[in-house]
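**Q** Predicted model, plus sequence, below.
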Amino acid sequence: MALWSGRFEEGVSEFTQRFGASLPVDRQLYAQDIAGSKAHAAMLARQGVISHEDALDIEAGLTEIERSIEEGEFTFDVNDEDIHMAVEGVLTANIGDAGARLHTGRSRNDQVATDTRLFAKKRCRDLMRANTTLRHALIKQAQEHFDVILPGYTHMQHAQPVLFSHHLLAYTWMLARDFERLQAAYAAADANPLGSAALAGTTYPLDRFQTTRALGFDHPIPNSLDAVSDRDFLLDLIYACSVSSMHLSRLCEEIILWSTSEFGFVTLSDAYSTGSSIMPQKKNPDFAELIRGKSGRVIGDLVALLVTCKSLPLAYNKDLQEDKEGAIDAAQTLEDCYVCAAGMISTMTVHPDAMMAQARRGYLAATDVADYLAKRGMPFRQAHEVVGHLVLLCEKRGCDLEDLALDDFKAESDLFEADITSALNLEAIVAARTTYGGTGHAAVRQQMQEASGRLDQDEGRIPRL
């Protein structure tokens, strides 16, 4: 029998029962639902709304239900619309009238909002931990291959030489920003709606500050209408997941390219590769491709909830039943991608010789040759044109800048001297980038310390249960 059956003369059809049920999704929130009910019952007893004996029976009954769910003994009734009805129905069957008193002073509207916020906080913590694990893997590879040089790209064309460690650290800073977004999503969820009832509060003398403390929330939500209808915190969570998934997609795109025969910069571990059913020689970066592909799924979860919330009037509407599946999916997908990426990064083999071989192609010293002239008084725009002529000469001859003779340089400008050869040394070119945030060895050492320090700091900022 439905909780609201008193008003109706007939029940819903089998189809509409199934269509309207959220139990297949929100059963994952059983632990949060039970925690919220325990806090609510204890508060009701303290406020004299129910007896202490009833509160003790409720707590014991809920503990037994949680145990039975975790051990796979609990039977979910197909007629239960949601996790709240499933738990309360069994509780009442087990302990009698005390179970029926549990719902005093609350509605499923504030109950589900409480469950969802508790769940969002937990998943934010999980994701923050997985985020830092991936950053550890990136920093470790950067440390182990600190001096390796590879070509830096713009427009996917060779641009300037950079340290491989510098390249990997760029992703640690993206992930550090992702950590901030996850922390902001946690803060957004850290507010207590319990006690707001359906939309207007209740006439019972509830102590919302007590349940706030008991459930570990930062504060009670001050407006009951907003409390039951707000899903911004889920949008914040899925947005954080979407941006981080996009960052992982970028990282995996590069790993996919680097692992090709054309690049040959890295070899992925067998544990993070697959073969072909027809081509025996193949070693495919399938898991990097999956991470790249799953970004679309997570971004889709964000768009779905944004559209669901669009135009909803206050307060609660059944549309909001659609809020949880996308959030659950986005969080689980991102966590899985973090775990997979961390394993893939930590086990891949780096090939410094292949990276250096490519760095010696594509005239990567061109900017430094222009700087050479500019430091000798030539306006940079003019120096840019001079070096452009030299590159064109190389293209016609099929050689690189370092293959040109001093006379070739002097034919373009008398400012060139014999020391121009030092401007063509890739190691020197990289080392010269000493500005803060640059790719020079000294700058990257400082950056490495900052990235490691930020990682240690963030690990200390992960909220505790």
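**A** Sure thing, it's come through.

**Q** alpha carbons only for contacts and neighbour counts from here, please
**A** Will do.

**Q** Wait, a strand at V162?
**A** Yes. Membership of V162 in a strand is supported by DSSP: H, G, I helix; E, B strand; the rest coil.

**Q** Run through the residues that contact it.
**A** I149, L150, P151, G152, V430, T439, G440 (CA atoms under 8 Å, 6 or more residues apart in numbering).

**Q** Looking at neighbours, which among the residues you listed is most surrounded?
**A** Neighbour count (other CA atoms under 10 Å) singles out I149 as the most crowded of the contacts of V162, with 27 neighbours.

**Q** Show me the strands in the stretch 251-400 of the chain, by range?
**A** Assigned strands in the stretch 251-400 of the chain, in chain order: 266-267, 349-350 (criterion: DSSP state E, counting those that start in this stretch).

**Q** Make TSV from the ones you listed and add mean neighbour count and distance to L127 to it.
**A** Shown next, in TSV, are the strands of the stretch 251-400 of the chain (neighbours: other CA atoms under 10 Å; distance: least, CA to CA, whole Å):
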stretch	mean neighbour count	distance to L127
strand 266-267	20	27
strand 349-350	18	27
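
**Q** Please compare the first structure with the one that follows:
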Amino acid sequence: MDEEGSDEGVVRRDRFSGGPARSFLSSLAADERIFEADLEVDRAHAVMLAECGIVDDETVGEILTALDAIEVEGHAALPDGEDVHEAIETAVIERVGPDGGKMHTARSRNDEVATCIRYRLREDVLEALETTLGLREALCEVAAEHTETVMPGYTHLQPAQPITVAHWTLSYESAVRRDTARLLEAYARINESPLGGAAFAGTTFDIDRERTAELLGFDSVIENSMDASSSRDFLLETTQALSTLATTLSGLAEDLVVFANRGFVDLSDDYASTSSIMPQKKNPDTLELVRAIAGDAAGAVQGLTTTLKGLPRAYNRDLQRATSHAWETVDAVREATEVAAGTVATADWPEDVLADAAGEGFSTATGVADLLAANGLPFRTAHEVVAIAAERGADYDAIAAAAEEVLGESLETYVDPDAVAAALDPTESVASRDSQGGPAPVAVETQLEAARDALAADEESLEALEASLETAHETLRAEVNGYV
């Protein structure tokens, strides 16, 4: 019995030793995305170790030379490892010998991976920002071309009031502008260096965290070492900002799908497809996928939030599962934004069709009620007159008859018939709505100017951020070359 039990114990141990747990723990394949980032972080850390006299220059030179060789060979050539960080260190040691392990002095994989994630996410967010600027530019161009193109406006998908194509496009430009602002704000909190926080309790070595932050292009250092290594709120904030952008895109896509269905917009063939069996159909497929991305992004926010919820300080392996939510979201939303921009830029707006539809459903009713109110009637009474007219024909005669019924006197007592006729005309109705932010061409021109100014300012901000990273990269390369 005892011997059988012992044999069974050996079999059981053999079965589970070095088994699926190793592959389950490994993130090496997924870490390909941060391969380049890890090499840069290794370089900056090694340069700092040399400058602080912690590792001698010759050894640092050998380490940096090995890192260059590893970069040339690529991620696929790395030895097996639990993650890309361990695999790169192993590859350095294979080339340099045991002294290659000195590259890991005064740091942990905890602060290393946090730095790599931030380093790569910065680039992804800058690319996403660039796509928002492209979409805003496309929306502005359409607005400039169609400041006087009257179209129907809807609430609850019912004809509501006439507007212009420019007014519609600038409504989305305003929303995407805020999405840009949210991403810029998220970028500022991404661009802080956790390197040097070590596992979570700092290090006994006299390192220079400000120096590695400078070499890697970070604006500042995350002061508290525990916060530096373990926090992932920057991932959540970025994913949330991307989800909000995806929601904006979803609304834009839905509007265009509905407009295409009603013949109000003609989508380019590059952003539509035909049916495999029904040759007459032109389907807004790409917009439908743009619309769907919002669901994916919202799911990523929920998944990431749930992963992070209730995690104790400091590092926990759960965090390995957190990052993919951000990577998948930034890729999907960036692509969706590019598609939305292309769709808007290449679409045609049939002005005659839009003009004919602009007055459908008595969409100028509010303008008539406003006119009556401006000439002395209480607005609620004017609303009642026009509501009765809407049920009887929605023209001048119906309005006059309703006025006689409600007021007991002629409509002409309050307003000139020509003024009512003008209020009933969609183009005149739009022109009369020249208050701040309204659809009248004069009001839209003001909005368009503001949109272009904001776009130019954000383009400058993006260029400055990109230039800052490029300068840091060149500085680090120069320092590395001094040792290699």
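**A** It's in. Since the structure is predicted, the reported quantities are computational estimates derived from the model, not experimental observations.

**Q** that older thread, dump the strands of the stretch 251-400 of the first structure into TSV; add distance to Y30 of the first structure as well.
**A** Converted to TSV, the strands of the stretch 251-400 of the first structure look like this (distance: least, CA to CA, whole Å):
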stretch	distance to Y30 of the first structure
strand 266-267	43
strand 349-350	43
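
**Q** Nearest to K38 of the first structure, out of those strands?
**A** strand 349-350 (51.5 Å; CA to CA).

**Q** Tell me the helices and strands packed up against the closest one.
**A** When contacts are defined as 3 or more CA pairs under 8 Å, 6 or more residues apart in numbering; DSSP states H and E, strand 349-350 of the first structure packs onto strand 266-267.

**Q** okay, the strand it packs on sits on what stretch of the second structure?
**A** Strand 266-267 of the first structure corresponds to residues 265-266 of the second structure when matched by TM-score structural alignment.

**Q** did I read that right, D42 of the second structure in a helix?
**A** Yes. When three-state DSSP is applied, D42 of the second structure is found to be in a helix.

**Q** isn't it right next to M103, touching?
**A** Yes. If you go by CA atoms under 8 Å, D42 of the second structure and M103 touch, sitting 7.2 Å apart.

**Q** What does Y30 of the first structure correspond to in the second structure?
**A** Checking with TM-score structural alignment, Y30 of the first structure has F35 as its match.

**Q** Might one say that its match is in contact with H75?
**A** Yes. Here F35 of the second structure reaches H75: they are 6.5 Å apart, a contact under CA under 8 Å.

**Q** contacting residues around L304 of the second structure?
**A** Counted by CA under 8 Å, 6+ apart, L304 of the second structure has contacts L236, A322, H325.

**Q** cool, and D80 of the second structure?
**A** Contacts of D80 of the second structure (CA under 8 Å, 6+ apart): L28, A87.

**Q** for P24 of the first structure, what are its contacts?
**A** Contacts of P24 of the first structure by CA under 8 Å, 6+ apart are D82.

**Q** which among the contacts of V162 of the first structure gets closest to R181 of the first structure?
**A** Distances from R181 of the first structure to the contacts of V162 of the first structure, taken by CA to CA, are shortest for T439, at 26.9 Å.

**Q** Determine the three-state secondary structure at the closest one.
**A** coil.

**Q** Same check on the one 10 residues further on?
**A** With three-state DSSP as the basis, Q449 of the first structure sits in helix.

**Q** Tell me which stretches of the stretch 351-465 of the first structure form helices.
**A** For the stretch 351-465 of the first structure, the helices defined by DSSP state H, counting those that start in this stretch occupy 352-359, 366-374, 380-397, 406-410, 426-431, 441-461.

**Q** With the stretch 101-250 of the second structure instead?
**A** Under the criterion DSSP H, counting those that start in this stretch, helices of the stretch 101-250 of the second structure are mapped to 109-145, 165-190, 209-215, 225-230, 233-261.

**Q** so what does the second one touch, helix or strand wise?
**A** Contacting helix 165-190 of the second structure under the criterion 3+ CA pairs under 8 Å, 6+ apart are the following elements: helix 109-145, helix 233-261, helix 441-481.

**Q** average gap between it and the first structure?
**A** Aligned to the first structure and superposed, helix 165-190 of the second structure gives a mean residue distance of 0.6 Å (mean CA distance after the TM-score superposition for the first structure).

**Q** Helix 441-481 and that helix, what's the angle between them?
**A** Helix 165-190 of the second structure runs at 30 degrees relative to helix 441-481, counting by axes from the mean of the first three to the mean of the last three CA atoms, to 10 degrees.

**Q** residue range for helix 165-190 of the second structure in the first structure?
**A** Going by TM-score structural alignment: helix 165-190 of the second structure matches residues 164-189.

**Q** That stretch: how far from the chain's middle?
**A** Its chain's C-alpha centre lies 8 Å from the corresponding centre of stretch 164-189 of the first structure when counted by CA atoms, centre = their mean, to the nearest Å.

**Q** Which residues in it does the neighbour count mark as buried?
**A** Residues of stretch 164-189 of the first structure classed as buried: 164-172, 175-176, 178-179, 181-189 (neighbour count, 16 or more other CA atoms under 10 Å).

**Q** Can you name the residues that contact G195 of the first structure?
**A** Taking CA under 8 Å, 6+ apart, we find G195 of the first structure in contact with G105, R106, D110, G201, T202, L206, D207, R208.
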